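Q: what follows is a predicted structure for the sequence shown.
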Amino acid sequence: MRARRAVVTGIGVVAPSGVGADAHWRTVLAGRRRTGPITLFDATGYPTRLGGEVADFDAARYTDNRALVQTDRWTHLGFAATGLALADAGLPEQAPDPYDWAVTLASSSGGNLFGQRELQRLWSSPTRTVGAYQSIAWFYAASTGQLSIRHQAKGPCGVLVAESAGGLDSLAHAVRTVRRGASVVLAGATECPLSPYALACQLRSGLLSNVADPERAYRPFDAAASGYLPAEGGAVFVVEEHGHATARGARIYGEVTGWGATHDAVHTTADSAGDPHQYARAMRLALGRAGVEPAEVDLVVPDALGVPRYDRAEATALRAVFAGTAPPVSTHKALTGRAHQGGSALDVATALLAFAHDTLPASAGPQRVAEGCDLDFLRERRRPRTRVALVCARGFDGFNSALVLRGAAPDEGEHR
């Protein structure tokens, strides 16, 4: 089974950077910020009033009315991203062989907008009731279940909960699912942490930026870093067995060749910074399993939390892994905000699109590198050298993950 290779043949992006992979790529290349005032609810009384929203998102374009009233916006974003990924891969909306398709997504906050509305109704109305769908719409596995039903994917399905690290873990699990026999796995993540309850939970960590200017609010690795901005959206991928993909003449974006996951065994607090040793260990595990030497890495896409002590810890981990080699580092979270597990999935999309377009995009900052954050930030776009990327992510409460991607050769990655 280890001979079964897992490749990405479809990318679906629904994020503040745009709807569709092409829109996201244009935003990344232009370095255009898509964060601004939160509009999904009135955030006037909160210290953080900025975030990344999917502008003009019309959920009805991607699913039917019945599913819309039964599910949360987080799942609506998942419906859209999955539909786009399947279309991009040239696959049908429903599995021809249901037991040959699987779904493995990541989740963290679940359907909090739906849940907040129902709980407010419970405690504010004389009837003291909630809708019949409350029990399934807020559940952290709701998107996995709904996508399995919609696309008739009856193979092994699951959900991973590791906060931001989960977006990478879902792809690692998809590879294992392919090796165990599945031909197609829908993997990745979307998120919508923009509700009064969700924002209050994030504010309690002390890690959000309260800067009022969107151009200055989220600045990872910068001397003026003040925390992150929350965001919705993410990316879903079609992960396909290589032989299955080539037999139908599919375009291949790249292959997931290695992954690593470790844990700090420490809760995230107002004073914590993450363990650079365990973070570096996750990176080394991923490189080792991929059979890749640090000097071969073309591009590193970091977690980029935007909290000074976390940024320093991440830079320390990267320097430990890449001592003497200094690969180009490029981050674009400042453009979109941090969408938790959806954000790390979006980083994977960026890396694969970089290889597809034969262009490593310039990093969206930092303008002035903070002390202790000295890395080789990519200041101008350039062509790939080895077509190998390392994508890194940390989840709150100690999760660390890293993923190695090898971009397809130009002839293998051509359109059908």
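A: Yes, it's here.
Q: all contacts plus neighbour counts: C-alpha atoms, from now on.
A: Fine.
Q: residues near the nearest residue to residue 296 once chain neighbours are set aside, how many?
A: Distances taken as C-alpha to C-alpha, 6 or more residues apart in numbering put residue 386 closest to residue 296, at 6.4 Å, once the chain neighbours are dropped. Neighbour count for residue 386, taken as other C-alpha atoms under 10 Å: 15.
Q: could I get the contacting residues of the residue nearest the centre of the chain?
A: Centroid check for the chain by C-alpha atoms, centre = their mean gives residue 345 as the closest residue, at 2.3 Å. Residue 345 makes contact with 167-168, 188-189, 234-236, according to C-alpha atoms under 8 Å, 6 or more residues apart in numbering.
Q: for comparison:
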Amino acid sequence: MSAPVVTGLGAVTPLGLGADEHWQATLLGRRALAPITRFDPSSYPVRLAGEVRDFVARDHVPSRVIPQTDHWTHMGLAAARMALEDASIEPGDVPEYEMAVVTASSSGGTEFGQREMVNLWDRGPGFVGAYQSIAWFYAATTGQISIRHGMRGPCGVIATEQAGGLDALAHARRLLRDGTRMVVSGGADASLCPYGLVAQLSSGRLSARADPDRAYVPFDPEACGYVPGEGGALMIVEDAERAAARGAHVYGEIAGYGVTFDPPPGSDRPPGLRRAVENALGDAGLAPADVDVVFADAMGVPELDRVEAGVLTAVFGPRGVPVTAPKTMIGRLYAGGAALDAVTALLAIRDGVIPPTVGVRAAPEGLDLVLGEARDAPVRTALVVARGYGGFNSALVVRAAG
């Protein structure tokens, strides 16, 4: 079996609809963090978010499906369709049991769920819709993509918060090795509703700063947490030989993956992030010097930023590799964030440019953080790092094919 490659990209993000629209805005360093408009946030300590403001569900989702599903699933369906079109794949032309769907989700359909709970409390159980039982389930997007496109191969969902998008891509790689022809994979989340925001606040990691330019500044001495966002990205992952046989355009190869879990609080064992990074490089058969850019997890929480900066400096050496965190423009998208970083990394490889980190005024000593403006540089290999709340650590290596 040859290497797994990415042949189609789909993205729905606060910076645009479609991978290229998102990419162009990212290269310009545009900020999409702004006051929340999806509900009145005035009574909450966090009032900023990265919202997808130009998304209209009926432009992307069959009308009968819209009332059955959550906003998060609508965006996932749109991203999947974009990815299929970008890959020039018509699902009806592929054997249905050879197509799979693996997505990541951390929050599920909380906006849909909140509406139904309000109906329950205010009006009684007779006013709760039948779709409540499935629309907020974290596997709903996987199921709806599978149904819409007739994909009856092995389907699943991974719930490891921000790390989930990388874990889903790694599972797609396993499915290809087991004989699946094509996998729709990545992640999305959309939990910008009161119910969802309260759940996120419980982590203690969200920024309450009101200035959009300084609310999410990872690695900065004034870092104070992160800003939540919505959206994500889905990709088409295929075996390289099959992709070549049908003349597909290839964005890059999924070359390596590492995953670890942090020890319990109070343990004398170190966090598992370094081991995840080293395992990903080992899986790809690469040395640290082979990596051209790192897309950082960039939590924005000072103690967690110190851990990540220390890991990158230890593995790559002081200022040994350019590091970037374009998520500073849009916030952390949870299950959608790392998948979107993977898409952005593939586009950096395609165009030979590293997107910037915005808002950060000073980087830690030893970290070559790409600040302010995009940096032209040959990029053949990129490392994407992600950490999920609860101790999940994942690292994914993508590189130019061939």
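A: Cool, got the structure. What you see is a predicted model; the values in this text were computed from it and never measured.
Q: isn't the residue nearest to residue 296 of the first structure right up against residue 293?
A: No: counting by C-alpha atoms under 8 Å, residue 386 of the first structure does not reach residue 293; the two are 11.4 Å apart.
Q: show me where the second structure has helices.
A: All helices of the second structure, identified by DSSP state H, fall at 19-27, 71-86, 110-123, 132-135, 140-149, 164-177, 194-201, 240-245, 273-284, 302-316, 335-351.
Q: can I get these in CSV with distance to residue 223 of the second structure?
A: Formatted as CSV, those follow (distance: least, C-alpha to C-alpha, whole Å):
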stretch, distance to residue 223 of the second structure
helix 19-27, 21
helix 71-86, 28
helix 110-123, 28
helix 132-135, 36
helix 140-149, 33
helix 164-177, 24
helix 194-201, 17
helix 240-245, 42
helix 273-284, 20
helix 302-316, 6
helix 335-351, 19
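Q: nearest to residue 329 of the second structure among the ones you listed would be which one?
A: Among the helices of the second structure, the nearest to residue 329 of the second structure by C-alpha to C-alpha is helix 19-27 (7.6 Å).
Q: equivalent range in the first structure for the closest one?
A: Counting by TM-score structural alignment, helix 19-27 of the second structure pairs with residues 21-29 of the first structure.
Q: how far apart are that stretch and its match in the second structure?
A: Comparison of stretch 21-29 of the first structure with the second structure after fitting gives an average deviation of 0.9 Å (mean C-alpha distance after the TM-score superposition for the first structure).
Q: buried residues in that stretch, which are they?
A: Neighbour counts over stretch 21-29 of the first structure (16 or more other C-alpha atoms under 10 Å) mark 21, 24-25, 27-29 as buried.
Q: for stretch 61-69 of the second structure, same thing?
A: Under the neighbour-count criterion of 16+ other C-alpha under 10 Å, stretch 61-69 of the second structure has 61, 68-69 buried.
Q: can you tell me which of those residues lies nearest to residue 293 of the second structure?
A: For the buried residues of stretch 61-69 of the second structure, the nearest to residue 293 of the second structure is residue 61 (35.9 Å; C-alpha to C-alpha).
Q: surely that closest one touches residue 77?
A: Yes: in terms of C-alpha under 8 Å, residue 61 of the second structure counts as a neighbour of residue 77; the distance is 6.9 Å.
Q: relative to its centre, which residue of the first structure is most distant?
A: The first structure, C-alpha atoms, centre = their mean, max distance from centroid: residue 126 (40.9 Å).
Q: tell me how far that residue lies from residue 107 of the first structure.
A: Distance, residue 126 of the first structure to residue 107 of the first structure, by C-alpha to C-alpha, to the nearest Å: 33 Å.
Q: likewise for residue 38 of the first structure?
A: 21 Å.
Q: more crowded one of those two?
A: residue 107 (30 against 19).
Q: now do the same for that one: its match in the second structure.
A: Here residue 107 of the first structure is matched to residue 105 in the second structure, going by TM-score structural alignment.
Q: same check on residue 406 of the first structure?
A: Checking TM-score structural alignment: residue 406 of the first structure goes with residue 399.
Q: count of neighbours near its match?
A: Around residue 399 of the second structure there are 24 residues (other C-alpha under 10 Å).
Q: surely it touches residue 256?
A: No: in this structure, residue 399 of the second structure is not within contact of residue 256 by C-alpha under 8 Å, at 9.3 Å.
Q: if we can go back for a sec, quick one: the residue nearest to residue 296 of the first structure from residue 323 of the first structure, how far?
A: From residue 386 of the first structure to residue 323 of the first structure the distance is 18 Å (C-alpha to C-alpha).
Q: likewise residue 61 of the first structure?
A: From residue 61 of the first structure over to residue 323 of the first structure (counting by C-alpha to C-alpha), the distance is 48 Å.
Q: ditto for residue 192 of the first structure
A: Taken as C-alpha to C-alpha, the span from residue 192 of the first structure to residue 323 of the first structure is 37 Å.
Q: what about the two, which has more around it?
A: residue 192 (29 against 12).
Q: could you find the closest non-adjacent residue to the more buried one?
A: Here the residue nearest residue 192 of the first structure, using C-alpha to C-alpha, 6+ apart, is residue 232, at 4.3 Å.
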